[in-house]
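1. Could you look at this predicted model? Sequence included:
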Amino acid sequence: MKSFPVLRRFAWPREHVNLVGVMIALLISSVVLLVYQALSLRTSLTNDVSMQASVLAENLTASAMFGDRDATAEVLGSLRKVPHVESATVYTPDGELFVRYTRPGLSRSESEEGTLANAGSSPRLSLEDIFVAAPIIHNGQLLGSIVIVATTEAIKMQLAQYGCFLVGASLCSVWIASLVMRRMRERVSRAEKDLEYLASTDPLTDLPNRRAFYDELKARLHKAHAADKRVALMMVDLDNFKIVNDTLGHGAGDELLKQVADALRNVVRPNDLVSRIGGDEFAVVIGPDASRVRARATAGRIARNLSRPFILHGSDSVVTASVGFSVYPEDTGEMAELVSNADIALYSAKSRGKSIAVEFQSEMTAEAQRRARIEAELRKAVDQDGLQIVYQPQFDCLSGRLLGAEALVRWTHPSEGPISPAEFVPIAENSDLIVSLGRWVLWRACRDAANWNAGRNAGVHVAVNISARQLRAEGFTNEVCDALEKSGLPASLLELELTESQLMSNMSVGIQAMQELRAAGVRLSLDDFGTGYSSLSYLQSFPVHSIKIDRSFICPLPNGGQPIVTAIISMAHSFGLLVVAEGVEYPAQLEWLCDAHCDVVQGFLTGHPMSLEQLLAIIRMEEDRGEHKRVGRRSPLRPRAQRAPTA
């Protein structure tokens, strides 16, 4: 909007307007004070003159009674010492002039103004002379009257001095106010700039924040629409940033974000937009002169550049990033959908193994809609008890005795049939649904384990997987104790399996929760051991009873992978921990594990995941046979495995 030159010419700065307001306020207050001071001084002078008139009237009683003019004049002559008295006139009872005193230097009109008529007409709100009359009375008889005229010159002098003081004080106040306003204006200006900076900029990385990102994206899409050009939006998310933040400290995490911001600036062109829109999430906008080929190349460069080591606290730290991007208007013509498409592509990049760049495809929308539908229906299934629990048995590697079973959740959709846990569990883990799902599995597994252990001497424990969200939830230990108490399952027969990545996501909270659970008598197991880069260095920090070797290390046995599995078993035994091998599928693997002194095995070879009734059948079979002793050096599990019921 254009402003008129005349208005600009007469437009005063805000501080000038405020200063004028201060001056007007001071002027009004000064006038009020002057009026008040004038009234106070005039009243005080009037009271003094009235008192003097009364005293003189008493002193003139005798002379007035005998008509002694000389004595009267002598009494009035004492007024020479009173500077504010101009004249004093004594009148007879008939109103005739008896004696008059006048101060030297008065004009005739001034000396004759002290009449009885003027004595009653002196205005209060005036700086004119004051007229005061007092009767001369003796024993109730009026002998005459005295009229005193007092000048207000002294009052005027005092008011002039007071006014000069007010003017000086006001000018000083205006000067001080101008200084204060100037400084306040400077501070407000700095504060406004700071607020404007904070409103649109991330202070840590000095990149535009989420608000500025959306404003700029909207502007660029508008330009691209007008010029029939393209804009590419890329969402960048750091993989496992929380692990760096928790293991190396928040200072290292902040330093990493700064280095990532610098790396993104170096990858894109100067006119491209790089923003930080979340904790470890960045956005890059290319265009409005972008193309899908350029967007694909830039996304690839971003993924490669962020996969290099970053120097944090003097050492190299490898932090990868996943990138998802979408192109306007090819993928969509709406800003909200463009952001949603880039997020969908980012989710796809993370699900494909991270550290890659994925461009949006139309079929991804259907996948995202399916994930949303699966999440909603899974939530309903949890609330309505529509899931099932199956159990995969775990056997002692040497004696072949059944030691426990791992609880695994299964879901049979009413219309789609069985849905793989590999699909619905990650969906639950990406929302708060994993907490309620994990709670349901925990309570159900404790109830079933109490059932199969009822009336039996040999305890068969149940292993339950715990998510990171559950472990970090407030009151999780109390929740576990409640499940044990209500089901009647001894705490020693419950084993909670936690993955190393979950614990590394928040070391302090994870270890504290584990210590509380162990104090309650619950067994703890470290699942998928060996898949994390810090397993060995942090093993002694975790208060666990056993470790479970990840199936990726068991699969190559016995033709490969022996050194690392042997090292894990030896190391675990040196810490006094049991070793569980999962994913055992072939007799050769089982034989090698027995010879390597593995403690417990679990897999399709020894038993598929099965229902509670099938597991109860195995437990009764064990009781009937009484097979609790080790027979020879070779494990008796191999013949048992051939007869193990399957789900």
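-> Here it is on my side, so go on.
2. Only C-alpha atoms from now on, for both contacts and neighbour counts.
-> OK.
3. which residue sits closest to Asp550, ignoring its sequence neighbours?
-> Residue nearest to Asp550 in three dimensions, not counting chain neighbours: Asp528, with 4.2 Å by Cα to Cα, 6 or more residues apart in numbering.
4. next up, a second structure to put side by side with the first:
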Amino acid sequence: MTFGPDTPRGGTAWLMLAATAVVAAVLVAEPGLRSVSTGCAGTLSVGLIVLGVVRHRPGSASWPLLALMLAFWALSAVLVHVQGHISSLAVAAVWAGQAVATGVTVNAVVSGKRPVTRSLTAGLDLIIIATVTFLVGAQIVAAGTSESRNWTAVAVASVDVALLSMLVRFAVSRRALGPSNVLVLVASFLAIVYDLLSAVQGRRLALPGEPSQILAVVFMLLFGIAALHPSMARAFSADTFTQRRPPSTALLGLLPLVLVPSGVAWAADVTGSRNLPPWAIPAAGAIIAGLCLLRGSDGLRSSEYLAEHDPLTGLANRRGLDRAFDEAPRAGGLSLLLIDLDEFKQVNDTHGHNVGDALLLLLRDRLVRATGTSGLAARLGGDEFVVLTQPHLAPVVAERFLQSLREPAVVGDLVLRTGASVGTADATSDATLAELLTHADVAMYAAKAAGGGRALAFHPAMRAEVARRFTLSSQVRQLLGHETFDVGRLEIRYQPLVELHSGRVIGAEALVRWMHPEHGLLSPDAFLGLVNSNHLDTELDAVVLNDVLTQLAQWRDQGLPMLPVSVNLTRDSLEDARLADRVLAALAVLSLPTSVLHLEITEHDQLSTDSPAQHTLGVLDAAGVRVYLDDYGTGYTSLEYLHRFPIKVLKLDRSVVTPLDAGQVHLVGAVNAMAVALDLEILAEGIETPEQRDQLMSLGIRYGQGYLFSRPLTAAQYAQTALAVTDESVPFPRPAGESARR
């Protein structure tokens, strides 16, 4: 349990709690105030609960029921104070309050009910509770069939003993109890103790001035204070009641149940109503103790299982993997496969962790099938899995799993695709698990660097490449963190976009390069993955955008044509709700027209429906900044993107353009027909031969880029070879409506 303010608004509750302590101290010193204070405390608490419900609006009916319960108990206290004795009307008010308290308990149990599980643990829990209930019931029946005048007292006292044990068991076994829950539990505990003390004295209420009235004042105030804390909104929610502590900790909650028989016997002795056979209490105690021992043994086994297994997938965890590795026979050799899912973080970020967990369970099933009975599958955490198997089976398992990933995973109404990078390592006779994991990790990163979706076996030469990537990873953080280390600089290259039939330049795409002091000019493939893994995409986008806009302003000042330049944006930048304001502010500072900046988003970066990207791109489009959909044909190829975002240009990926066989020709033609219908332009990437250009033109494609026209150029080269020989007479994209007349 946690007990502390979770928001600043909980301060009122803590002040009231301090005031309650002061009131209790005063009542200890002034017995004459106890009787009047009991009714006042109950009335005040009813008002506090009403105030808490109005302020925090909980969804549970338990709080109004608590207010009604306290109202009845406050009425009984007022009647005792006014009449000076315990009247039948006051007792009736107490019984009415306890009936409502039963309703509160039932409502809480129903709201926190978990699905029925047919496990030994659940069965033993039910048997223990049934035995305790049977013992209390037998005590009540025995007292009722005798001539004892204290039947009500022994019945109430026995029930109170059982309730106290159940309350302690509940408090110990739950782990998501907030401050409001804790206050309610303490108040309930004190209320039961108060009721028990009154019952063993043969009464339903404390007489005026009795010390137990202090308990009544305190527990009533605690119920009201609990309603003031913000955590009261979820105090009776299903999540609160169903989150349990580990089995080993929950075992402590069984101890009060073992004491119930002794408590029942004590209640009977005090009230003078011990009517059960002498052997009944010891027998019940022995049965409950035996059941608790069985329950404890089963709980410990469950705890040991959880210690070696992943709670989500049920696969072995790191501890279970250690044990399996130590026990694995080495006669035929041993291999380890380290599997890292590609783009899994994007699924979590886009669709939430619930969808991510469901996807992990589907992929677990595929991994278990791929592994078969010849190996052990484990999950290290996150999206990393491990398989221990025999060396000759390692490539087979890797290929089976990678092959299974080619089929999309269906989670609800979502169709998700993911890949994996696999590194394998063979164990020597004296290899440790840590060494094997290190070797497999090196191979896995090599597979990921090679493009992912493949398996590579470790060899020592890979260490140098991993070390190089580690150094580059550190340097890319320094590069984008504007640190003073000599790690080179980023440079922008401009690849011309052309009108196919004339070859006239109508704009350019900005492509980033890294001029490294040791490795020379690095292409994006060499460092963009490092930028992403270091969560620096937003910083890189900002640097590129700033450099491009500054260069556009320089070309304008030189009197060169103002052709648009497109800049690629990553998913992280699009998730920034302030992106539109910053882009428009940067254009305004440099006095650049919005038409000179075009932004490219990619299909690979799937954006959730609640992403700010739709609003951001809508604002930029309205201001005149055009949006391209890059890599079309290789990502999700979602028509939803064309509906959600103000796309003006589809950029056909080079993988679609380069082959242009019969199948691809029909595909490009169909895409072009769709673009005409949607009033979109198409620009083909990766054009390398005149034949490709001519075939694209025959299909109706008007624009393109590629090595046939120009490689990416420095700013000076682009100004000399492209801007100096063109003009602004070819608008791109064309005005709405014109592109459809082809």
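-> Perfect, thanks for sending it. Small disclaimer: the values here were computed from a predicted structure and weren't measured.
5. still on that earlier bit, can you tell me which residue in structure 2 aligns to the residue nearest to Asp550 of structure 1?
-> Using TM-score structural alignment, the partner of Asp528 of structure 1 in structure 2 is Asp631.
6. list the buried ones in stretch 360-372 of structure 2?
-> Within stretch 360-372 of structure 2, the residues that count as buried by 16 or more other Cα atoms under 10 Å are 360, 363-364, 366-368, 370-371.
7. From these, pick the one nearest Asp572 of structure 2.
-> Using Cα to Cα, Leu360 comes nearest to Asp572 of structure 2 of these, at 23.4 Å.
8. Just give me the match in structure 1 for the closest one.
-> The alignment partner of Leu360 of structure 2 in structure 1, by TM-score structural alignment, is Leu257.
9. And its match, how close does it get to Ser317 of structure 1?
-> Separation of Leu257 of structure 1 from Ser317 of structure 1 (Cα to Cα, to the nearest Å): 13 Å.
10. ranges for the helices of the stretch 151-300 of structure 1?
-> Counting by DSSP state H, counting those that start in this stretch, the stretch 151-300 of structure 1 has helices at residues 153-200, 210-227, 241-248, 250-267, 292-305.
11. Ala407 of structure 1: which of these is closest?
-> When the helices of the stretch 151-300 of structure 1 are compared (using Cα to Cα), the closest one is helix 241-248, at 27.9 Å.
12. That closest one vs structure 2, average offset?
-> When structure 2 is superposed, helix 241-248 of structure 1 averages 6.6 Å from its matched positions, counting by mean Cα distance after the TM-score superposition for structure 1.
13. and the angle from that helix to helix 250-267?
-> In terms of direction (axes from the mean of the first three to the mean of the last three Cα atoms, to 10 degrees), helix 241-248 of structure 1 departs from helix 250-267 by 140 degrees.
14. so what does helix 241-248 of structure 1 touch, helix or strand wise?
-> Packing contacts for helix 241-248 of structure 1, counted by 3 or more Cα pairs under 8 Å, 6 or more residues apart in numbering; DSSP states H and E, involve helix 250-267, helix 500-505.
15. can you list the residues that contact stretch 525-545 of structure 2?
-> Applying Cα atoms under 8 Å, 6 or more residues apart in numbering, the contact partners of stretch 525-545 of structure 2 are 469, 472-473, 476-477, 480, 492, 512, 567-570, 572-573.
16. no no, stretch 310-330 of structure 2
-> 307-309, 334, 357, 360-361, 364, 376-381, 388, 429, 433.
17. end-to-end on stretch 590-602 of structure 2?
-> 27 Å.
18. quick one: it aligns where in structure 1?
-> Using TM-score structural alignment, stretch 590-602 of structure 2 pairs with 487-499 in structure 1.
19. just stretch 527-541 of structure 2 next, same as before
-> Under TM-score structural alignment, stretch 527-541 of structure 2 corresponds to residues 424-438 of structure 1.
20. distance between stretch 540-558 of structure 1 and the chain's centre?
-> Centre-to-centre, stretch 540-558 of structure 1 and its host chain are 40 Å apart (Cα atoms, centre = their mean, to the nearest Å).
21. for stretch 63-83 of structure 2, same thing?
-> Put simply, stretch 63-83 of structure 2 sits 44 Å off its chain's centre (Cα atoms, centre = their mean).
22. now it: which residue numbers in structure 1?
-> Going by TM-score structural alignment, stretch 63-83 of structure 2 sits over no part of structure 1.
23. helix or strand for Gln642 of structure 1, which one?
-> According to DSSP states H and E, Gln642 of structure 1 maps onto helix 637-643.
24. so who does the match of Asp528 of structure 1 touch?
-> Contacts of Asp631 of structure 2 by Cα under 8 Å, 6+ apart are 602-604, 651-654.
25. Thr412 of structure 1 too?
-> 387, 418-419 are the contacts of Thr412 of structure 1 under Cα under 8 Å, 6+ apart.
26. got it, and Arg654 of structure 2?
-> Neighbours of Arg654 of structure 2 in contact, by Cα under 8 Å, 6+ apart: 631, 684-687.
27. which residues in the stretch 1-150 of structure 2 form strands?
-> Applying DSSP state E, counting those that start in this stretch to the stretch 1-150 of structure 2 gives no strands.
28. residue ranges for the helices of it, please.
-> 11-29, 34-56, 62-83, 88-111, 120-145.
29. cool, and the stretch 551-700 of structure 2?
-> Using DSSP H, counting those that start in this stretch, the helices of the stretch 551-700 of structure 2 run over 571-574, 579-589, 613-623, 639-644, 654-657, 662-677, 690-698.
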